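Chemist: I would like the atomic coordinates for the input below:
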Amino acid sequence: MTDFVYAPPDAAPVILYEDHELVFVDKPAGLLSVPGKGPDLADCMIARLRVGFPEILLVHRLDLDTSGVMVFARTPHAQRHLGLQFEKRQTRKTYIARVAGQVAQRSGQVDLPLGVDWPNRPRQMVCHETGRPALTDWALIRHEEGTSRLRLMPKTGRSHQLRVHMQVIGHPILGDPLYASGTARDYPRMMLHAKELRLRHPDGGRGLTISAKVAF
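Modeler: Down below sits the predicted model:
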């Protein structure tokens, strides 16, 4: 990671949906969700959104290298409402990933606790002693030239959860700079995309499902 140079794409934010309480965007791979430490990491999704929505508030994050659906709040009420939904696991998130190798089963579940790999931060690792519970359901979509396209449905929201879980079962996400190795790392981006987010609208509680097209 010492060779890392932050060079986010310069395209304007893609707004998927907006109303008086919410803004859904399609975050590109390579753009931080929130600012990092230092002026060279100030450019991020929330900063770009504040140009058009100065009142915008953070609800959740996607990793730098992950693309796809993010939701932001436009009011403190919406931020609290959505924050509780994420905390209580009432949202439904679906990701699409391309992983190394041909996955043999049609579907499965990874139930392995995760914690920080302190000597190698920001890496996470499976830790049965102090790790927090982490659960991921997955389903095979198809095989593609020696790789597999999967649908990933996290039931918890641990840092790097999908990335670590896929690596541990022997099928790291292609292009992952932290958890893939060898030829699995030689891709122009990490092949992980937040395809769909389902939640309850903070104004009235109706169900709302927003999706973003997969670019790989």
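Chemist: Every contact and neighbour count from this point should use C-alpha atoms.
Modeler: Fine.
Chemist: my guess is G175 meets Q167, correct?
Modeler: No. In this structure G175 lies outside contact range of Q167 using C-alpha atoms under 8 Å: 12.0 Å.
Chemist: Who has more neighbours out of these two?
Modeler: Set side by side, G175 and Q167 give different neighbour counts by other C-alpha atoms under 10 Å, the larger being at G175 (24 against 17).
Chemist: what about the more buried one, which SS state?
Modeler: Here G175 is coil, with the state taken from DSSP: H, G, I helix; E, B strand; the rest coil.
Chemist: Now do the strands in the protein.
Modeler: Along the chain, the stretches classed as strands by DSSP state E are 14-18, 22-27, 67-73, 92-100, 107-111, 114-116, 124-126, 135-144, 147-154, 192-200, 207-211.
Chemist: Quick one, which of those gets closest to G83.
Modeler: Shortest separation from G83 across the strands of the chain is recorded for strand 67-73, at 9.6 Å, computed as C-alpha to C-alpha.
Chemist: To check against the first, give me the structure of this:
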Amino acid sequence: MTPIYEDEHLLVFEKPSGLLSVPGRGPEKQDCLSKRVQDIYTDALVVHRLDQDTSGLIVMARGIEAQRRISRLFETRQVSKRYMAVVAGNPSQTQAEVPANEEGWRTIEGNILLDWERRPIHIIHPDGKPSRSLWRCVQAGQEASLIELEPFTGRTHQLRVHMQSIGHPMLGDSLYAPPELKALTPRLMLHAQDIGFPHPFTQAPLMFSAPVHWSAQAPYVVMESP
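Modeler: Predicted structure coming up:
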């Protein structure tokens, strides 16, 4: 794994869709981002995760003290994250009555709970953990929309569950989209595009971006010219 950024305290990588962030259960789930990184950077430690099917930016600490400090940045919400997604339908139309701020962001709030009978699926439930996501539409097509998302909280599957809860699941989602929407794309259309935070030791502002070329029109993934 080649980092897009490295210094003596932290590493930033772009994880591909389909790769686990950390090892799973069983020998067939040991290949993951953290193991690939630790094979090269022996001091690398996990700070946060992305779902296996989600691609995008992920930060790893170098050493225990860096891990403690970066984890604290996440806990105190000093880390800004922005995702791109392609969702079914046009949420700008169905959610038109939901107030938007001056930048066009709308809020989804719904407590998220693990459905033990169907795990790893999560659901909106009063007994779940309070969760908040922001979203805004970038491009609307006939059958899908390209949107930006910002998670205010960091629950498992949060963005996927919240968009499903308002009737707009993500294309290619094997857990939260019906079969006909899952089949539209070869992967989950969710990507962690931007992440920013103060450096854990110098407090200098850091911002990283890994843009994707997606569209609200089929085939949704836009191939760049060589």
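Chemist: most neighbours per residue, which of the strands of the first structure?
Modeler: Across these, the average number of neighbours (mean count of other C-alpha atoms under 10 Å) peaks for strand 67-73, which reaches a mean of 25.
Chemist: Where does that strand end up in the second structure?
Modeler: The aligned range for strand 67-73 of the first structure in the second structure is 55-61, by TM-score structural alignment.
Chemist: By how much does that stretch deviate from the first structure on average?
Modeler: Taking mean C-alpha distance after the TM-score superposition for the first structure, the mean distance separating stretch 55-61 of the second structure from the aligned residues in the first structure is 0.2 Å.
Chemist: Distance from that stretch to the middle of the chain?
Modeler: 10 Å (C-alpha atoms, centre = their mean, to the nearest Å).
Chemist: residues touching the residue nearest to the spatial centre of the first structure, list them.
Modeler: Against the mean C-alpha coordinate of the first structure, by C-alpha atoms, centre = their mean, the closest residue is L62 at 3.9 Å. With contacts defined as C-alpha atoms under 8 Å, 6 or more residues apart in numbering, the neighbours of L62 of the first structure are L32, S33, M70.
Chemist: Run a quick check on G207 of the first structure versus R92, I expect a contact.
Modeler: No. Because the distance of 10.8 Å does not satisfy C-alpha under 8 Å, G207 of the first structure is recorded as not touching R92.
Chemist: got any residues that touch both of those two?
Modeler: Where contact means C-alpha under 8 Å, 6+ apart, the residues bridging G207 of the first structure and R92 through contact with each are R198, L199.
Chemist: Which part of the second structure matches stretch 25-36 of the first structure?
Modeler: Applying TM-score structural alignment, one finds that stretch 25-36 of the first structure aligns to the residue range 13-24 of the second structure.
Chemist: So which bits of that stretch are buried?
Modeler: By neighbour count on 16 or more other C-alpha atoms under 10 Å, the buried set for stretch 13-24 of the second structure is F13, E14, K15, P16, S17, L19, L20, S21, V22, P23.
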